[in-house]
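Novice: Please work out how this folds:
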Amino acid sequence: MSTKFPEVQGGGSLILAWQIRDKHVLVVGGGEVAAGRILNVLNADAKVTVVCPAAGLNEEVAYRVSQKQVIHVDRTFEPQDLEGVDMVLCAIDDPAASTRVWQLCKEKKIPANIADVPPECDFYFGSMYRDGPLQVMVSTNGNGPKLASIVRKKIAETLPDNMGTAIENTGKLRRKLRHVAPNIEEGPKRMKWMSGICESWSLEELVKMDEQDMDNVLTYYASGKVPTYAEVQVKRDVQS
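Specialist: Predicted structure coming up:
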C-alpha cells in the first residue's frame, strides 16, 4: 500500500474558525469560567445573553452587564431561555442542572459547551493567542486545559511582535487586488501572486507597506511579476 498520504489520526476535533457575528449566544452562569467564555464570544461579535442571579455574577461579568455589552437575565436558567438561541455555554457548579441544559440543547439541536464536562460538549474552548487578525488556538480535546495554556505561551514566544500588523496589511492588499481583478477566473492567478508577495517580502517590509505602496505593488499584477520591496520604493521615489 502507498504511504505517500497522511495517516488518519482518529480521536481529534475538527478545528474551525466559527463565524458567530450577530449570532445569539446564551451563557448560563456568571462566574470566572463564564467570564472567559463571554469575552471569547464578544471578541467574535456575538450577541450575548447571560442567565444568572445577580448575586452569582463575578466582577468581570457584572462589568459587562453594567456596560451593556451583554443582556442579563437575573434568575436561574429556564427552558424557554433557549428560544432563538444559536449557541449555549453553560458554566455553573450544579452537575444535574448542567446536564439538564445539555439534554435540552440536544433536543433542540443547539450546539453547546458544558464547562468541565467533555462528554457534554459539542465543541471545546482552546487556549487562544491573539494579535489583531491573527488567532492561534491550542486544543487538548478536553484532556488538559492547563497544558494547552503552556503550549500556547511557548508558541506565542516564537512569534514576532508585529505579526498582526503584517497580516492586516496583507489583508488590505488582498482586498485591493480583488477590486483590480474581480473575475472568478482570476482566482488561481490572484492566489499565486499573493503567495509570491507573502513569501518574497520580509515581515518588516509587510509591516511598513502603506496605501501608496499597495497601489504601486498592484501595478505589477497584470504582468504576473512579483515586485521586490526595493522596486516598489523606487517607484514611490519617482512619484514624489
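Novice: Please make it C-alpha for all contacts and neighbour counts, starting now.
Specialist: Fine.
Novice: which residues of this protein fall in helices?
Specialist: Ranges of helices within the chain are 32-43, 59-66, 95-108, 145-158, 163-180, 187-200, 203-208, 211-218, 229-239, based on DSSP state H.
Novice: Buried ones in the shortest one, by neighbour count?
Specialist: Within helix 203-208, the residues that count as buried by 16 or more other CA atoms under 10 Å are L203, L206, V207.
Novice: Other residues contacting stretch 37-53?
Specialist: 19-30, 61, 69-77, 89 (CA atoms under 8 Å, 6 or more residues apart in numbering).
Novice: rerun at 6 Å
Specialist: Identification of contacts with stretch 37-53 by CA atoms under 6 Å, 6 or more residues apart in numbering yields 20-30, 70-76.
Novice: Mind checking which of those residues are buried?
Specialist: Neighbour-count burial (16+ other CA under 10 Å) applied to the contacts of stretch 37-53 gives 20, 23-30, 70-73.
Novice: among those residues, which are in strands?
Specialist: H24, V25, L26, V27, V28, I71, H72, V73 (DSSP state E).
Novice: what about stretch 79-87, distance to the chain center?
Specialist: Taking the mean of its C-alpha atoms, stretch 79-87 sits 23 Å from the chain's own mean (CA atoms, centre = their mean, to the nearest Å).
Novice: same deal with stretch 36-54?
Specialist: From the chain centre to the centre of stretch 36-54 is a distance of 15 Å (CA atoms, centre = their mean).
Novice: same thing with stretch 112-124?
Specialist: With CA atoms, centre = their mean as the basis, the mean position of stretch 112-124 lies at 19 Å from the chain mean.
Novice: Now render the helices of the chain as JSON lines, adding distance to R130.
Specialist: JSON lines is the format used below for the helices of the chain (distance: least, CA to CA, whole Å):
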{"stretch": "helix 32-43", "distance to R130": "10"}
{"stretch": "helix 59-66", "distance to R130": "20"}
{"stretch": "helix 95-108", "distance to R130": "30"}
{"stretch": "helix 145-158", "distance to R130": "9"}
{"stretch": "helix 163-180", "distance to R130": "8"}
{"stretch": "helix 187-200", "distance to R130": "20"}
{"stretch": "helix 203-208", "distance to R130": "17"}
{"stretch": "helix 211-218", "distance to R130": "25"}
{"stretch": "helix 229-239", "distance to R130": "27"}
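Novice: Next, the structure of the following sequence, for comparison with the previous one:
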Amino acid sequence: MEQLNLYPVAIKVQGRRCLVVGGGNVAERKVAGLQECGAEVVLVSPELTPELERLVASGRVIHLNREFEEGDLEGVHLAICATDNKALNREIARLCENRRIPVNVVDNPELSTFFVPSVIRRGPLCIGITTGGNSPLLARRLREELEEHIGPEFGELTLFLGKLRQIIQERFSDPEKRRKIWEKVLPPGFFAHFQKEKMNSWRKQVEECISSPWE
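Specialist: Predicted structure coming up:
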C-alpha cells in the first residue's frame, strides 16, 4: 500500500445522519462510536447482533432491515462499510466518492477516504491514534499503553482549562499577554507532575496567576 501522509481532523457528527452498512460485531463497534458522539445512526443490514437488535428496539438506531440501496446515501454525512461482501463494499465506496461522502471501508484502506482512530476519551479530551490502515492492532496497543498514564483527571483538567480560556479572553485583549499567561499556567514538564490530588492547589496558583498584574 502506498504510504500516505494523512491530514488529521476531528469531525462533528452531533445530530448528523451517519450510515453504517453491516450488522456484525464490527458494525456494532462503529455504531457505538458514532452514538457516543451524538450522531443519528442509520443501520442497513438484514441481520444484526443481539446488541444491535437491542439498540434498534430501544429506538436509538434507525434500522433498514434489508440489503443496501443507493438511496440510503441520501442526506448522509459520512458512511462506514462493515460487511464481508467485497463487491458491495467497493460499490458503496464508489457511490460515496461520486457523492463526495466520506467513507470508511473496514479492513480496506485503499477504498477508504477516512480512517477511524483508536481513541482515548477523558471528558472533552479526545486522543486519536491511527496507522493509516496499516496496523489497527498497533494503534490499539498504543492506546492501551497511553490509557495507563492518562487518567480521568485529565478530563477534569480539560473542562477547567476551557472555562479558564473564556476568562482569559475576556480579561486580556493583548494576544502576547494571553500567550505569557498560558505559558505560566501550562509550563514545560507540567504533565509529568500533574496529579488529581494536587488539582485544588494548582487551581489556586492559576487564579493567582491571572489575578496578578500583566502590564
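Novice: Let me see the TM-score of these two.
Specialist: Put the two chains on top of each other and the TM-score (TM-score structural alignment, normalised by the length of structure 2) is 0.84; 209 aligned residues with a CA RMSD of 2.6 Å.
Novice: before we move on, back to that, D81 of structure 1: which of the buried ones among the contacts of stretch 37-53 of structure 1 is nearest?
Specialist: L26 (7.9 Å; CA to CA).
Novice: Surely that closest one is in contact with V88?
Specialist: Yes. Applying CA atoms under 6 Å, one finds L26 of structure 1 in contact with V88, separated by 4.8 Å.
Novice: who touches both of these two?
Specialist: If you check L26 of structure 1 and V88 against CA under 6 Å, 6+ apart, no residue is contacted by both.
Novice: any idea what A230 of structure 1 aligns with in structure 2?
Specialist: Aligned counterpart of A230 of structure 1 in structure 2: none (TM-score structural alignment).
Novice: How many neighbouring residues does A230 of structure 1 have?
Specialist: The tally of other residues near A230 of structure 1 (other CA atoms under 10 Å) stands at 11.
Novice: buried set for stretch 210-222 of structure 1?
Specialist: D213, M214, N216, V217, L218, Y221.
Novice: Could you measure from the residue nearest to the first one when sequence neighbours are not counted over to P133 of structure 1?
Specialist: Nearest residue to D213 of structure 1, sequence neighbours excluded (CA to CA, 6 or more residues apart in numbering): V232, at 6.5 Å. Counting by CA to CA, to the nearest Å, the separation of V232 of structure 1 from P133 of structure 1 is 25 Å.
Novice: Which of those two has more residues huddled nearby?
Specialist: Between V232 of structure 1 and P133, counting by other CA under 10 Å, V232 is the more crowded of the two (20 against 13).
Novice: how near is the more buried one to D45 of structure 1?
Specialist: As for V232 of structure 1, its distance to D45 of structure 1 is 37 Å (criterion: CA to CA).
Novice: What of G31 of structure 1?
Specialist: Applying CA to CA to G31 of structure 1 and D45 of structure 1 gives a distance of 21 Å.
Novice: Give the aligned equivalent of L161 of structure 2 in structure 1.
Specialist: Under the alignment (TM-score structural alignment), L161 of structure 2 pairs with T170 in structure 1.
Novice: That match: what's its closest spatial neighbour, skipping adjacent residues?
Specialist: L206 (7.1 Å).
Novice: distance of that neighbour from P188 of structure 1?
Specialist: 22 Å.
Novice: what range in structure 1 does stretch 35-45 of structure 2 sit on?
Specialist: Mapped onto structure 1 using TM-score structural alignment, stretch 35-45 of structure 2 covers residues 42-52.
Novice: Any idea how far apart the tips of that stretch sit?
Specialist: So stretch 42-52 of structure 1: terminal residues 18 Å apart, CA to CA.
Novice: Then stretch 107-127 of structure 1?
Specialist: Counting by CA to CA, you get 29 Å between the two ends of stretch 107-127 of structure 1.
Novice: Just tell me the aligned range of that stretch in structure 2.
Specialist: Using TM-score structural alignment, stretch 107-127 of structure 1 pairs with 98-118 in structure 2.
Novice: Which residues does the matching stretch contact?
Specialist: The contact list for stretch 98-118 of structure 2 (CA under 6 Å, 6+ apart) reads L78, A79, I80, C81, A82, G128, I129, T130, G133, A139, R140.
Novice: Which members of those residues are the farthest-apart pair?
Specialist: Maximum pairwise distance among those (CA to CA): 23.0 Å, between L78 and R140.
Novice: Can you give me the neighbour number for G38 of structure 2?
Specialist: G38 of structure 2 has 15 neighbouring residues, counting by other CA under 10 Å.
Novice: Please report how far it lies from V13 of structure 2.
Specialist: 6 Å.
Novice: D72 of structure 2 maps to what in structure 1?
Specialist: Counting by TM-score structural alignment, the partner of D72 of structure 2 is D81.
Novice: Nice, that's everything, thank you.
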